[in-house]
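Q: I'll drop the sequence and a predicted model, then ask my questions.
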Amino acid sequence: MVTTTKEVLNRTLKRFFDSEASSGILLIVVAILAMLVANSPLAHGYHDLFHGTLAWTPIPKLDTLHMWINDALMVIFFFVVGLEIKREVANGALSNPEARRLPVIAAFAGMAAPAAVFLLVIGSAGETGLTNGWAIPAATDIAFAMGVMGLLGNRVPSSLRLFLLTVAIVDDIGAVAIIALFYTANIKLLWIILSMLVLGVMIACNRFRIDRSWAYAILAIMLWYCVLNSGVHATIAGVLAAFTIPMRLDAKGDSPLLRFEHALLPWNAFLVVPLFGFANAGVELAGVGLAGALAPLPLGIAAGLIIGKQVGIFSAVTIADWLGLAKRPKGASMMQLWGTAVLCGIGFTMSLFIAALAFPRYPILVEEAKIGVLSGSLISALLGFALLRFAPGPRGDMDEEQETQAA
């Protein structure tokens, strides 16, 4: 009986971790757990764990566990994002100009509209000092959004899954650019020069066909340390390092990029991002209060995610299709497309990350921003799921691909 129970548990865990919805489900659980802990008798210990000064740290600038997670561990997340972007641009969904046209248009509209909605809400409330948070609702969480869609199984046509994934990838490119351009201060020229030198060495290694993964790993860590001290946010080093990793295949059909991606994906999905979520999603609601929860900042962020994302993406796709610039995803009804646009309003990881960068000197504003991110992401997830769950296909309950599979 014990053996049987163990086998059932092993099979259940394997199915969970193999499912595309698993990382999204884990993020939901982690976010809820963080909120519960932050509003329980354990709140003081939770805060001290992540924000208390460490007794010892090898890097003085990283003197709290929260900073180690956000400025060091999250570099792995951005490194994996960079690897994925490079692979998709080289020979994936972003390699074909026609195939990427619609997701690129949708992603840019899906970043501009939430920012505009946020600024409109903030402006109408007369809170001009909060405008630095304009980019918080502009991001889409790939794992969370794909996880929610994964729960729907074959109710969603594969064309929409690819569309959502591609939009989220382009969205990540935009978010990285925003962080580098708009959330960088106190540039230190010497460290910038050192960063460029290390990056140049990595590029040279690629050009001279050096495929040793350990060499790139060591240089990537050096690049991170230089960028960390340069004034540019350290996570940018992850993306830059990823772009230098060789993609060329060897005799076994392998490459350094594929090795890094396969090795880091599980750690990224099931450790790095959940740990980041747990460290950042915990908001003490008593500290913020009802007035804080209904303040212009959380309302602007939530409105940007819930309204701005779906309006921007859905209208961009509809107009592009109508003008003949790009065709909307094959086999998807308008309601399914709408539901997918709503799912893009799940900001979570990147939105929480940008929130911390937008108001580094004002912890109360960061807490208010978290409320906006969490509420906007939750509503977008529930609404998007409902729309896709009950949406008929373009010809009824099944699209052409599903009918073929059923036959």
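A: Done, it's in.

Q: please make it C-alpha for all contacts and neighbour counts, starting now.
A: Noted.

Q: apart from its neighbours in sequence, what residue is nearest the residue nearest to the spatial centre of the chain?
A: Centroid-nearest residue in the chain, with CA atoms, centre = their mean: D141, separated by 3.5 Å. Spatial nearest neighbour of D141, chain neighbours left out: G347 (5.0 Å); criterion: CA to CA, 6 or more residues apart in numbering.

Q: so what's the residue count around V89?
A: Applying other CA atoms under 10 Å, we find 15 residues neighbouring V89.

Q: for it, what is the enclosing helix or strand?
A: Assigned by DSSP states H and E, V89 falls within helix 74-91.

Q: what lies in contact with that helix?
A: Contacting residues not belonging to helix 74-91 are listed as 94-95, 169, 172-173, 224, 234-243, 245, 247, 257, 261, 264-265, 268, 272-273, 276 [CA atoms under 8 Å, 6 or more residues apart in numbering].

Q: helices - which of those residues land there?
A: Using DSSP state H, the members of the contacts of helix 74-91 that fall within helices are 169, 172-173, 224, 236-243, 257, 261, 264-265, 273, 276.

Q: and the buried ones among the residues you listed, selectable in ChimeraX?
A: A single ChimeraX command selects the buried members of the ones in helices among the contacts of helix 74-91 (16 or more other CA atoms under 10 Å):
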select :169,172,173,224,236,237,238,239,240,241,242,243,257,261,264,265,273,276
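
Q: report the secondary structure state of A326.
A: Look at A326: counting by DSSP: H, G, I helix; E, B strand; the rest coil, its state is coil.

Q: how close does it sit to D250?
A: 36 Å (CA to CA, to the nearest Å).

Q: second one coming, line it up with the first:
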Amino acid sequence: MAFLRRRYLSFMNIFASVLLFVTAVAAAILANSPLAPYYHQFLAMEVHLQIGDFNLFSHGGHAMTVLQLINDGFMTIFFLAVGLEIKRELLVGELSSFRKASLPFIAACGGMIIPVIMYTLVCPTGSPGGHGLAIPMATDIAFSLGVLSLLGQRVPLCLKIFLTAFAVVDDIGGILVIAIFYSSHVAVSYLLWAALVFVILYLLGMRRTTSKAVFVIGGIIAWYLFMQSGIHSTIAGVILAFMIPARPRLNAGKYVERIRRIIKTFPTMAEDGTEIVLTNQQIAKLKRVETASDRVISTLQSLEDNLHNTVSFVVLPLFAFANAGVTLGGGSGEIFGSVAIGVMLGLVVGKFIGIFSFTWMAIKSKLVPMPVGMNWKNLAGVSLLGGIGFTVSLFIANLSFGETDPVLLNQAKVGVLGGSLLAGVIGFFLLSRVLPRKQ
């Protein structure tokens, strides 16, 4: 069963990556077809969820468009899932101790610093494209793991763990960049009300509240207040994740003992071997088992599991459809300008040099040991996969140029799509050559 579950999860990772890629290609085709006006009109349509004069989907008194709802609303769900993953990794995962976190942290630092330097060499800080220097910092966990899954059982576990861990640290860096550099005109009153909501949710979490509806409703209120405050609304999703309790209400050992007691008093078959009709008492016992099962799984794990498919098969494809529509008309200078070159250079070259060199220095200086199963060749392949920056890179590109310069935004999209594709293809073929083939 464990083997089948691993194969199933591997298949779902690949399928989610393929769906994301196909959606992005479809958006690019639509944006350059006779249907382009309808595509852009759809994204510019206003969205209302209104009671009287109050519209939940509004910002600064103006109704949100479909594009804004996807980028500022649905992407908050994505960042909530990212925040839950970060919290789990910090508590019990690969970032839960200094020994475990040191190598991925060092690799991620290199994977953020060097791409920014590469981008700055092409687009200096004072230039029109200088606002996009954070675009090549990110690594797309879903896409990179999807590419790695294509190699199946040939990939040692340590490589998957290393890639996941430094991508999580990358996400932390991206979240900090969004919170610090892409928030302006802060309205303190809204921020204080949002803080109060989070305090209430934290206190409920301390009491190990298992109702996910409470956290969802509180999160929606905090999201709206953050959106009005000037702090980017997706940050509300990350903060909400850290308010959700990670400890279950019921101890697993006690749960097992309780189930055993119920099973002993619960007949499943009649004497003649036929199934029996359940009595009210037996139905009540089964409901007790169901209630206990809910309490033995923490709210954090349950919500993370529930959000996984929603994010992979709804939120991210919608985001790709709305943001990957690169317009190829208007001359090659508008498409392959300095921003596109800087982003591609940062993702393909900067990410590889940063992750590989920082890891090499950490291991050679004996700060950390080389993980068992990893060598310099497969490390090079994983470092290349770190250049797949698709989702968060597109998100930061939209924050950098979306409301100021559509030409530079178009260049940034070309750089993200081209750089992510190139890094993924080169990384895949390198790993396919250096990884041992299973008999």
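A: Happy to help now that I have it. Keep in mind that this is a model prediction, so the values were computed, not measured.

Q: picking up where we left off before, list the buried ones in the helix holding V89 of the first structure?
A: 74-88.

Q: could you check the angle helix 74-91 makes with the helix or strand following that helix?
A: Using DSSP H and E, the next helix or strand after helix 74-91 of the first structure towards the C-terminus is helix 97-124. Per axes from the mean of the first three to the mean of the last three CA atoms, to 10 degrees, the angle that helix 97-124 of the first structure makes with helix 74-91 is 140 degrees.

Q: what packs against helix 97-124 of the first structure?
A: Helix 97-124 of the first structure is packed against helix 158-182, helix 296-303, helix 309-323, with contacts defined by 3 or more CA pairs under 8 Å, 6 or more residues apart in numbering; DSSP states H and E.

Q: now what about the longest one, what contacts it?
A: If I follow you right, that is helix 158-182 of the first structure. 81, 84-85, 93-94, 100, 103-104, 106-108, 111, 135, 138-142, 146, 149, 232-233, 236, 329-332, 337, 340, 344, 350, 354.

Q: check the shortest one too.
A: Residues outside helix 296-303 of the first structure that contact it (CA under 8 Å, 6+ apart): 114, 117-122, 125, 127, 130, 136-137, 292-293, 365, 368-373, 375-377.

Q: which residue ranges of the stretch 151-300 of the second structure form strands?
A: Using DSSP state E, counting those that start in this stretch, the stretch 151-300 of the second structure contains no strands.

Q: about what we covered before: starting at the chain centroid, how far to the helix holding V89 of the first structure?
A: When C-alpha coordinates are averaged (CA atoms, centre = their mean, to the nearest Å), helix 74-91 of the first structure and its chain have centres 12 Å apart.

Q: mind telling me what V326 of the second structure corresponds to in the first structure?
A: Mapped onto the first structure by TM-score structural alignment, V326 of the second structure lines up with V283.

Q: so how far is D172 of the first structure from its match?
A: In terms of CA to CA, V283 of the first structure sits 25 Å off from D172 of the first structure.

Q: and M350 of the first structure, by the same measure?
A: Counting by CA to CA, the gap from M350 of the first structure to D172 of the first structure is 8 Å.

Q: which neighbours do the two have in common?
A: Common neighbours of M350 of the first structure and D172 (CA under 8 Å, 6+ apart) are A139, T140.

Q: that older thread, what's the closest of the helices and strands packed on helix 97-124 of the first structure to V29 of the first structure?
A: helix 296-303 (20.2 Å; CA to CA).

Q: just give me the mean distance for that closest one relative to the second structure.
A: On superposition with the second structure, the mean distance recorded for helix 296-303 of the first structure (mean CA distance after the TM-score superposition for the first structure) is 0.6 Å.

Q: which part of the second structure matches that helix?
A: With TM-score structural alignment as the criterion, helix 296-303 of the first structure aligns to 338-345.

Q: again, but for stretch 260-271 of the first structure
A: Under TM-score structural alignment, the match for stretch 260-271 of the first structure is residues 303-314.

Q: got a list of contacts for the matching stretch?
A: The contact list for stretch 303-314 of the second structure (CA under 8 Å, 6+ apart) reads A16, L19, I77, F78, A81, L84, E85, A142, K212.

Q: tabulate the residues you listed (a markdown table), appending distance to A2 of the second structure.
A: Formatted as a markdown table, the contacts of stretch 303-314 of the second structure follow (distance: CA to CA, whole Å):
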| residue | distance to A2 of the second structure |
| --- | --- |
| A16 | 21 |
| L19 | 26 |
| I77 | 29 |
| F78 | 28 |
| A81 | 24 |
| L84 | 24 |
| E85 | 22 |
| A142 | 21 |
| K212 | 28 |
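
Q: these two touch, right, N154 of the first structure and Q405?
A: No: here N154 of the first structure does not reach Q405: they are 10.2 Å apart, not a contact under CA atoms under 8 Å.

Q: before we move on, the earlier item: just give me how far the match of stretch 260-271 of the first structure sits from the chain centre.
A: Worked out by CA atoms, centre = their mean, stretch 303-314 of the second structure lies 10 Å from the chain centre.

Q: how about stretch 23-34 of the second structure, aligned to which bit of the first structure?
A: Stretch 23-34 of the second structure corresponds to residues 30-41 in the first structure, going by TM-score structural alignment.

Q: roughly how far out does the matching stretch sit from the chain middle?
A: The mean C-alpha position of stretch 30-41 of the first structure is separated from the chain mean by 21 Å, CA atoms, centre = their mean.

Q: list the buried ones in that stretch?
A: So for stretch 30-41 of the first structure, counting by 16+ other CA under 10 Å, buried means V30, A31, I32, L33, A34, M35, L36, V37, A38, N39.

Q: these in helices, which ones?
A: Judged by DSSP H, the subset of the buried residues of stretch 30-41 of the first structure located in helices is V30, A31, I32, L33, A34, M35, L36, V37, A38.

Q: next up, the contacts around the fifth one.
A: Contacts of A34 of the first structure were listed using CA under 8 Å, 6+ apart, and they are G277, F278, A279, A281, G282, V283.

Q: wait, the second one touches I28, no?
A: The one in question is F278 of the first structure. No: in terms of CA under 8 Å, F278 of the first structure does not count as a neighbour of I28; the distance is 10.1 Å.

Q: what touches both of the two?
A: Counting by CA under 8 Å, 6+ apart, F278 of the first structure and I28 have no shared contacts at all.

Q: ok, T12 of the first structure - how many residues close by?
A: Number of residues near T12 of the first structure (other CA under 10 Å) recorded here: 12.
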